[in-house]
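Chemist: could you work out the structure for the sequence below:
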Amino acid sequence: MTDSNYPANEDAPAQKQRHETELIQWLRIPSISSYPDHKDDTRRAGQWLLDKFQRAGLATQWLPTEGHPIVLAETPPVPGAPVALVYGHYDVQPAEPLELWTTPPFEPTVRNGNLYARGATDDKGQLLTHVHSVCDWIASGESLPLQVKFLVEGEEEVGSQNLEAHLSDLADQLACDCVVISDSGQYADGQPAITYGLRGIATYEIEVQGPAMDLHSGSFGGAVANPAVAISHLISSMVDETGKICISGFYDDVRPIDADERERWTQLPQDESEFAKSVGVDQLFGEPGYTADERRWARPTLEVNGLTSGHQGEGVKTIIPAVAKAKISCRLVPDQDPGKITAAIQAHLDANKIPGTRVTLKADHGAPAMLANTDSPYMAAAAEAIRAGFGVSPVLIREGGSIPIVAEFQKVLRCDCLLLGWGLSDDNAHSPDEKFRLADFHRGIAASRELWKQLGECRVG
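Modeler: You can find the predicted model right below:
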């Protein structure tokens, strides 16, 4: 390990400005992976990152897939030191509804210390903290105390299926001791966190088909089943009025929350009334017997993400619609299998469909939940790095969201996982006016610099 004090804990103003300018450049690229007409934009966002790595002198690879390319980069090996793999994604969610953005989603704008743009916190801003820390370190002329590899994909927002397909073939090239991922958040403003658990996911589209075409509701009403009513019935049959899921077998494999873990969570600075206020509701709702954090982090859910049927324009059109569709997602917890959940939902739909309708379940992407080893030396190194960067020791939490590839990393690469989130709960990821607080962007860079120092002191072999 170098004896140099580089990098210093505080960036020079000019360096901070460069870090922000480059982030703004990257955020201007509308890399929406789910939209075919943004295929070139998504590729351009990957190329932007590849170019930055190449200018910094990292060894790079552009890996084509059947979808969007994967960007690989690495610094030189350091014998006796761990290898850290940074994972992130350069694709972003769609920006609709556009009318709810204060400023256009791909015209990054700074307001009140926050940078507003799609992808600001999910995940370009957070990922770039690690890119900046490594590239700046190399530019200083000093050697990194460990090898850092980068794996950045363009399909996280659509399920990472192509990365998953390539992962086994890349296992030797990606071999590492820990994976570093910044695609989550702090527990609260001023309280950074290390996330050691993620829920899994299973997503679906339900289609209810009725008559062959839209019918006059006066001439046919009362004689033909209405698909919009039928799909509403199906949805209400899956979740009761308390939030409990009513699908037979859904909870069979759910791992109970450990008593010690529940006790630790009670020590967190949680205020459920403030949490409700922050999301604009007068009270929280969910499965009885659990706190909001327990329901968000360690209990499974079934949510309706979208509903479509019948006339959507101005005025009245009195019809029985021919078809109704719903998009749903389930967040899964440790030991739940997405395949078994699919079978349980299919059986429920078959048993509860209204006569005179045909119901189709289309499964999209799915991934199991994951838990990380909280006792590893890499976890301790990460905690010290966050304390140095943010001035506050982190708490250990789970996260209710899903990063589908993380469980695959554990299985294929057999490595520890460090989920270090710099974002805030009100950063509006996946929503209009997504933002990233610039102070946290710079704190994240400082924490990342310290992380390489701390991990470099962990001996291997």
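
Chemist: only C-alpha atoms from now on, for both contacts and neighbour counts.
Modeler: Will do.

Chemist: please name the residues that touch residue 193.
Modeler: Contacts here follow CA atoms under 8 Å, 6 or more residues apart in numbering; on that basis residue 193 touches 185, 186, 187, 394, 395, 396, 397, 420, 421.

Chemist: next: residue 404.
Modeler: Neighbouring residues of residue 404 by CA under 8 Å, 6+ apart: 156, 159, 160, 200, 201, 366, 367, 368.

Chemist: just the buried ones out of these, please.
Modeler: Judged by neighbour count, with 16 or more other CA atoms under 10 Å as the criterion, the buried members of these are 156, 159, 160, 200, 201, 366, 367, 368.

Chemist: in what helix or strand does residue 385 lie?
Modeler: Assignment of secondary structure by DSSP states H and E places residue 385 within helix 377-390.

Chemist: now, the contacts of residue 193 that are in helices?
Modeler: The subset of those located in helices under the criterion DSSP state H is empty.

Chemist: which one among these gets closest to residue 324?
Modeler: Closest to residue 324 out of these is residue 185 (36.0 Å), distances taken as CA to CA.

Chemist: just give me the closest of the buried ones among the contacts of residue 404 to residue 253.
Modeler: residue 368 (12.0 Å).

Chemist: so who does that closest one touch?
Modeler: 199, 200, 201, 332, 333, 334, 335, 336, 337, 338, 404, 407.

Chemist: what's the neighbour count on residue 253?
Modeler: Burial of residue 253, expressed as a neighbour count using other CA atoms under 10 Å, amounts to 13.

Chemist: typo on my end, it should be residue 317
Modeler: 12.

Chemist: give me the nearest residue to it, chain neighbours excluded.
Modeler: Excluding its sequence neighbours, the residue lying closest to residue 317 (CA to CA, 6 or more residues apart in numbering) is residue 311, at 6.3 Å.

Chemist: to compare against the first, here's another:
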Amino acid sequence: MAMSIQQYLAEHREQHLSQLLDFLRIPSVSTSSKHKPDVRKAAEWLADTMKQAGIENVKIMETEGHPVVYGDWLHAPGKPTALVYGHYDVQPAEPLDLWETPPFEPEIRDNKIFARGATDDKAQLYLHIKAVEAYLNAEGSLPVNIKFCFEGEEEIASPNLSPFLEKHREMLKAEMIVISDGPMYSREQPSICIGLRGLCGFEIEVKGPRSDLHSGLYGGGVANPITALIQLVASMRNEDGSIAVEGFYDHVSAPSEAIRKSYEALQDNEQKTADELGVPKLYGEAGYSFMERTTLRPTLELNGILGGYQGEGIKTVLPSSALAKMSCRLVDQQDPDEIFDLIEAHIEKHKPEGVTVQLIRRDRGKPYTIAPDHPYIEAAAKAYEAGFGQKPVFIQSGGSIPIVEVFSRLLNAPVVMLDLGLPGENMHAPNEHFHLENYDKGLITICSFWDEVHSQG
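Modeler: Model prediction:
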């Protein structure tokens, strides 16, 4: 990265931080109808800021919900085109009484910016705009072509983004998609996420008698839906922690040697993790470490269970129904619809007598992975080393961002996750914040990444 770019960023740092605080003051909570004008205001603020940075063809594009903000700079002939994605909407701030300072009155303290949306995703998105501004002001051009696609519905599962991508596929066409919307492994150890688990969420409803029954008059003679539900859920797990649903692992390959070695280098202390979580021992599929279980392997978890009397004291009834809320995290080539079918077949085979059982299909999303030796990932690794002074490790995330796989599939391009947040920055929680150390290092990393991609061709 040229010294002139570093000088520009240093000279304008306070101005840029002040501008970021203005962005964070906008309560762009996408899930709340009362904040719809604020989400629009954030989109307009973003469009104006992009224009000021020198980004061209900036426009606010309507969807069935909140708008998408688009812009581009396409004057690097023969060089790759990148599509930078981010989201300008934020989570609700409640509970407000747990915030040390108001969530939409950003404050810098302890070298951190505290505000809702600070790390997820306004600061990380903003860094990409400032990197472009620095290039254009210091060098007069960018080393690559860049398009921007910023949405206002990520925190409500992006219901209108897939149709938008389908409709504007030609406009958004690029050789890669770049996303900065998550944390690195740690403050001391930068990382590159090369995979996200997929997701399928569902409910299992068990019905028995028409209404609750007196447990003295009917207990022992009529099937109890809660008992039946517990038996059914228990049948889905083996004693060694593996999942007992027939065919569940059919499209799951063993983790690559490269990713397992990368994990070994992190030297996770599992007992320390157990102590921090307040549990006597960690649990999971035999033959895998805690980190491998929570990122590389699929899961089936019971998230909630409802049924019977929930009030104070005891009410001696035999309940008429019970409900389990469950989810699976998926890896490799697992498809959520196929997993739904396998679970439905398991239910049919194992359901207890005397009750009826229904599977209600909810959330779904496919897993995404990219090889650590992909040229753009290698470019990202060099960029992190330039920005943070240390080589990154390759990790896979235990979480799910379904839109990543959708981007890759619809635009037929790899996704590079250039995450610049840190664990513990209270994403989605009170006192969300973003480290200014990563603000500065993140800018160097982004600029270095574009230089590395330029040098590749």
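
Chemist: got a TM-score for the two of them?
Modeler: The TM-score (TM-score structural alignment, normalised by the length of structure 2) is 0.87; 456 aligned residues with a CA RMSD of 3.1 Å.

Chemist: so which of the buried ones among the contacts of residue 404 of structure 1 are in strands?
Modeler: Secondary structure from DSSP state E places 200, 201, 366, 367 of these in strands.

Chemist: report the two of these separated the most.
Modeler: 200 and 366 (7.3 Å).

Chemist: before we move on, back to that, ok, the contacts of residue 193 of structure 1 vs residue 240 of structure 1, which is closest?
Modeler: Within the contacts of residue 193 of structure 1, distances to residue 240 of structure 1 taken as CA to CA reach their minimum at residue 397, with 28.2 Å.

Chemist: aligned to the closest one, what sits in structure 2?
Modeler: Using TM-score structural alignment as the criterion, residue 397 of structure 1 maps onto residue 395 of structure 2.

Chemist: which SS class is the residue nearest to its match when sequence neighbours are not counted?
Modeler: Take residue 395 of structure 2 and drop its neighbours on the chain: the residue closest to it by CA to CA, 6+ apart is residue 193, 5.0 Å away. Residue 193 of structure 2 falls in the strand class when you classify it by DSSP: H, G, I helix; E, B strand; the rest coil.

Chemist: what's the distance between residue 193 of structure 2 and residue 333 of structure 2?
Modeler: 18 Å (CA to CA, to the nearest Å).

Chemist: more neighbours, these two?
Modeler: residue 193 (23 against 16).

Chemist: how about that one, what does it touch?
Modeler: Residue 193 of structure 2 makes contact with 184, 394, 395, 396, 397, 417, 418, 419 under the criterion CA under 8 Å, 6+ apart.

Chemist: just the closest of the ones in strands among the buried ones among the contacts of residue 404 of structure 1 to residue 247 of structure 1, please.
Modeler: Closest approach between these and residue 247 of structure 1, by CA to CA: residue 201, at 16.3 Å.

Chemist: could you find the closest non-adjacent residue to the closest one?
Modeler: Nearest to residue 201 of structure 1 is residue 331, by CA to CA, 6+ apart, at 4.6 Å.

Chemist: and that neighbour? What does it align with in structure 2?
Modeler: When structure 2 is aligned by TM-score structural alignment, residue 331 of structure 1 is paired with residue 329.

Chemist: cool, and residue 162 of structure 1?
Modeler: Aligned by TM-score structural alignment, residue 162 of structure 1 pairs with residue 160 of structure 2.

Chemist: run a quick neighbour tally on that match.
Modeler: Based on other CA under 10 Å, the number of other residues close to residue 160 of structure 2 is 20.

Chemist: which one in structure 1 is aligned with residue 338 of structure 2?
Modeler: With TM-score structural alignment defining the correspondence, residue 338 of structure 2 maps onto residue 340 in structure 1.

Chemist: centre of the chain versus the helix or strand that contains that match, how much separation?
Modeler: Under the criterion DSSP H and E, the helix or strand holding residue 340 of structure 1 is helix 338-352. Going by CA atoms, centre = their mean, to the nearest Å, the spacing between the C-alpha centre of helix 338-352 of structure 1 and its chain's C-alpha centre is 25 Å.

Chemist: ok, now which ones touch the match of residue 162 of structure 1?
Modeler: Counting by CA under 8 Å, 6+ apart, residue 160 of structure 2 touches 63, 64, 65, 153.

Chemist: dump those residues to a markdown table, plus neighbour count, distance to residue 13 of structure 2 and secondary structure.
Modeler: Putting these into a markdown table (neighbours: other CA atoms under 10 Å; distance: CA to CA, whole Å; DSSP: H, G, I helix; E, B strand; the rest coil) gives the following:
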| residue | neighbour count | distance to residue 13 of structure 2 | secondary structure |
| --- | --- | --- | --- |
| 63 | 15 | 34 | coil |
| 64 | 10 | 37 | coil |
| 65 | 14 | 34 | coil |
| 153 | 24 | 29 | coil |
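
Chemist: out of these, which ones does structure 1 keep as well?
Modeler: Cross-checking these against structure 1 gives 63, 64, 65, 153 as conserved contacts, using both residues aligned by TM-score structural alignment, their matches' CA atoms under 8 Å.

Chemist: output those residues in CSV; the columns should cover distance to residue 105 of structure 2.
Modeler: Putting those into CSV (distance: CA to CA, whole Å) gives the following:
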residue, distance to residue 105 of structure 2
63, 29
64, 30
65, 26
153, 22
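
Chemist: what sits closest to the counterpart of residue 128 of structure 1 in structure 2 if chain neighbours are left out?
Modeler: Residue correspondence, TM-score structural alignment: residue 128 of structure 1 in this structure matches residue 126 in structure 2. Of all residues beyond its chain neighbours, the one nearest residue 126 of structure 2 is residue 20 (7.3 Å), with distances taken as CA to CA, 6+ apart.
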